[in-house]
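Colleague: coordinates only, sequence not included:
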């Protein structure tokens, strides 16, 4: 094979010269970091140069050979080609600028193409690709269109394939949906035709480079100091916690922040579909589910992992999110000596969260009486935390409730704190404050027994929570 698609007076030949294609440039636009407006503003001189070099390379090489060459060898030879092209452009760049330009162009070829600038932009939290021609990002909780484009659906599918193959997964017509993660832990979901009607869809929830801890949550207004102190006490007192909220409401972030207060001497088992929990302790065993292979075999579900975790001598079990029958096994673990365990669930209210857990128990196939299921829930769970992403983009803890037992056939709950929304200003920012219901939770007695101090004044309805 030849590297060039047709004879060209271009850079030197070598093994890479076997990458010959004959195709069109795949990426039409590369946006500079931080660019998020679909308008006619001119790209910077640097970005124009990068686009020019990238498109020249794509005209010259055969993309199908890229994945067959050792990455180090390909990068070295492509680097030489970029430098020769750059010399022909006669641009006044210093050595550092040239090196950065080479790296950026190679990112296009070996990385995730047009998405690379967005992945490197620290202000972007979510990247949402709706087919090849529409890419949106989330910044500060708000969605914005971008100028990023893929050449066509085939180009987008190639990038998706590169992502999922890196973690041993696949996506094709026989398995058109996939959950995966990037090397930095960012969560990825892709769905392709025939399930996606208009073309491939890709969602990337970026993994925060800077870990968001409880202090940061207080700083950004997601939770007041008084409630944060209580959450720390709940973790240290080994209360079982269910964190509830909608998509993107900050459930995993809250779970990570709370888990930082688990005693480092305890053995923690984490169970996830796509590993993204950030445990700070030393004694952590991380488990991840596995999808079925191309023959439909080899699948390992969360429920199987929860069952196996019970044989691993855990002190606490943390399930990233319960979605099915594993909820029953999780409750069983909480009821049999693994206190202080935590998990999350998708639900709009604390009461809805318990109803969802009840439905999941029904997915186990056991014909359990309703009262028996609810008794399991009431006995296993102690605290339900409700989170919400509000219209201004901010994630807030909106309710903290304690489960107190059963009243007849109903699981009884009492709310300790809630966020009271007061107004919305002209810019869309929501204003409000946290209030306490005046109820002193029963688990405070456990605090006293364990030597955990929480001021009683935070339960006073006249106390201003800060």
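Modeller: Alright, I've got the coordinates. These figures come from a predicted structure and were not determined experimentally.

Colleague: when you work out contacts or count neighbours from here on, use the C-alpha atoms and nothing else.
Modeller: Fine.

Colleague: list the contacts of residue 298.
Modeller: Contact partners of residue 298, counting by CA atoms under 8 Å, 6 or more residues apart in numbering, are 290, 291, 292.

Colleague: let's have these in a markdown table, adding secondary structure, neighbour count and distance to residue 129.
Modeller: Listed next are the contacts of residue 298 as a markdown table, based on DSSP: H, G, I helix; E, B strand; the rest coil; neighbours: other CA atoms under 10 Å; distance: CA to CA, whole Å:
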| residue | secondary structure | neighbour count | distance to residue 129 |
| --- | --- | --- | --- |
| 290 | strand | 16 | 25 |
| 291 | coil | 17 | 23 |
| 292 | coil | 15 | 26 |
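
Colleague: the closest residue to residue 310 other than its chain neighbours: how many residues sit nearby?
Modeller: In this structure, residue 310 finds its nearest non-sequential neighbour in residue 333, 7.2 Å apart by CA to CA, 6 or more residues apart in numbering. The number of residues packed near residue 333 is 21, by other CA atoms under 10 Å.

Colleague: okay, now the one to match up with it:
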């Protein structure tokens, strides 16, 4: 029989997984009088040891001592969920090769179970607590009430028994009952109950889908539990309305069915866990869902108002990516979010979170009509457009609201949303057909699409961005949608590749008045900020949002800190930082009329340090002039003007020297034109330098021949002989130069491995 249908009797049993606080049941009638005496002696010793531990103030671990899992199971992992009361053991069943999620909790004796039922009954009848006003004090308030009941009824006085009762009362009344340990385990993503008598299944971050030892054997008990969950969500579920989609107290999404009306197996529920601390782009970078350049792409796109969709299948990380990248939205801008079930969690102060509302009295009889008082996403989106938001975030589009969303994009509103599709083709097909039916002419209002998938890499299930597609427009002849794949994922190497062309970058260049070099430099700067946050462990969404906000206001201060931290780590790391640091001298390059990117990294570093030093000196002198007396300022200003002119002349001289040494191609082009050589623009720096030497030798030989012709001006016969000889030499030299040029071009295209860094 499969793992799902296996009886609980075949699982590791209470006899194998009972903690030390409750002894395994023993049939003493089958024991000899010596074995009975030994058993009673061991019990007395155990009670004595526990009493001594309690007097010393030690709470004995109720669960994990001396647990035997048996021969049929192999332990894969063990970790606490709520020590010392609740632990989890991941077991491997050797019989059917399945993995098993075993929750280990204290075992209540029959008497303790009676006490628990009595305490719950008293609390339900006598306890008066306002859940809203005492949200933070519930546990302490409940613990005090339970202690009062225990003292009044003179129930168990032993400390470990009281701790156990406190745990079960808190678990059942404040927590989630049987599945409380599952809901407190940060490794659990989904919890699925498929019906009464069926083990609950969970999706574990490391071990994927696992069956558990938790089960509701009684159908009525499961129905009562589901009704109680619905009430705690502030919703109603009944036989008349047996299907419910709601949000739990901690923000997790839950879908419930009641009875056998819509599920033939009986009542069911599925919970999609909600993280208390939402994911940040740094988490996505660490998980390798995106590369640092892709996240920097999102950062720039969101800052400059590019509309995007996060597209993928179920559990591909669409909403997680949208929520994480929303931290890039400018802090003070007005944001309106619209969701059916609250999932987004933003730290922005100017944020209006909107949620849909069900109507009263169920669905109306008319097909497609809404119930009285219902507010759907279409209504919320129409209202949001009247609130003048800078950004609109829609949790997921699947119906009529999609048309309004694309109309909002077309009218200039920046919008973000998620959508179920696995490719650009399926996205377009779903958008153009029922029930959405968006005209194709509206789709180009969308700037970019991130396609995400859940796949396997190295035997592990991971989430990856399959590609980032940009919408260019519509072909006027074929009416097909024109797209550009800016990024793609290479599944063989598990690397992300930038294709080299981005229309989103071009739109940002128009908005921010940047050129291509500057937009790539800014992208590299933001990549460095992301890598720095990863290195510093900045994963809290509030801390990361502060870094982003500070970068918007004081980018130089942030980059100064980033370079100071990333440059610590050796020569190789410093060279990498210099490669990303080209943008720091962007303003200076424009001022001096020099493109430093033509130079090797070492030369770039030299000139950047020199320019930075000169700027620091100028700032210091300007402060001194401002603080000087009125009569001394003209003298200081004249002296500083002369010093700046001298520094500029020296810089220009050294740049010309560097160009002569490191930029031979610039010198070679006019010489090649003079000699009649073919284009030399495809040569590498190394090969251009070598060809330049040969070309200079030829120019020197021609100059020498011209001097000889001048000297022979009085002897026409010898002058004619010298001219003929020089013409033959030039023909031979040009043939040689043309051959050398062809060889240099070939070597530039296919360099040897030790020349590839030139």
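Modeller: Arrived safely, thanks for sending. Because the structure is predicted, anything quoted here is derived from the model rather than measured.

Colleague: and the counterpart of the residue nearest to residue 310 of the first structure in the second structure, what element?
Modeller: The equivalent of residue 333 of the first structure in the second structure is residue 408 (alignment by TM-score structural alignment). For residue 408 of the second structure, the host element (DSSP states H and E) is helix 401-410.

Colleague: name the residues that touch that helix?
Modeller: Contacts for helix 401-410 of the second structure (CA under 8 Å, 6+ apart): 307, 377-378, 381-382, 385, 414-415, 436-438, 442-443, 445-446.

Colleague: where do the helices sit along the stretch 251-400 of the first structure?
Modeller: 251-259, 302-309, 326-334, 350-362, 370-380 (DSSP state H, counting those that start in this stretch).

Colleague: what's the mean distance for the second one versus the second structure?
Modeller: On superposition with the second structure, the average gap between helix 302-309 of the first structure and its aligned counterparts reaches 0.8 Å (mean CA distance after the TM-score superposition for the first structure).

Colleague: going by neighbour count, list what's buried in that helix.
Modeller: Neighbour counts over helix 302-309 of the first structure (16 or more other CA atoms under 10 Å) mark 302, 303, 305, 306, 309 as buried.

Colleague: measure the fourth one to residue 313 of the first structure for me?
Modeller: It refers to residue 306 of the first structure. 12 Å (CA to CA, to the nearest Å).

Colleague: likewise for the second one?
Modeller: In this view, residue 303 of the first structure and residue 313 of the first structure are 17 Å apart by CA to CA.

Colleague: the helix holding residue 408 of the second structure vs helix 377-385, what angle?
Modeller: 20 degrees (axes from the mean of the first three to the mean of the last three CA atoms, to 10 degrees).

Colleague: average offset of helix 401-410 of the second structure relative to the first structure?
Modeller: Helix 401-410 of the second structure sits 0.7 Å off on average (mean CA distance after the TM-score superposition for the first structure).

Colleague: how big is the angle separating the strand of greatest length in the second structure from helix 424-432?
Modeller: In the second structure, with assignment by DSSP state E, the single longest strand is strand 460-474. With the same axes, to 10 degrees defining the directions, strand 460-474 of the second structure sits at 60 degrees from helix 424-432.

Colleague: what comes up buried for strand 460-474 of the second structure?
Modeller: By neighbour count on 16+ other CA under 10 Å, the buried set for strand 460-474 of the second structure is 462-474.

Colleague: quick one: name whatever helix or strand follows that strand.
Modeller: Heading C-terminal from strand 460-474 of the second structure (DSSP H and E), you reach strand 481-490.

Colleague: alignment lookup: residue 425 of the second structure to the first structure.
Modeller: Aligned partner of residue 425 of the second structure by TM-score structural alignment: residue 351.

Colleague: how close does its match get to residue 441 of the first structure?
Modeller: From residue 351 of the first structure to residue 441 of the first structure the distance is 17 Å (CA to CA).

Colleague: kindly report the same for residue 231 of the first structure.
Modeller: 12 Å.
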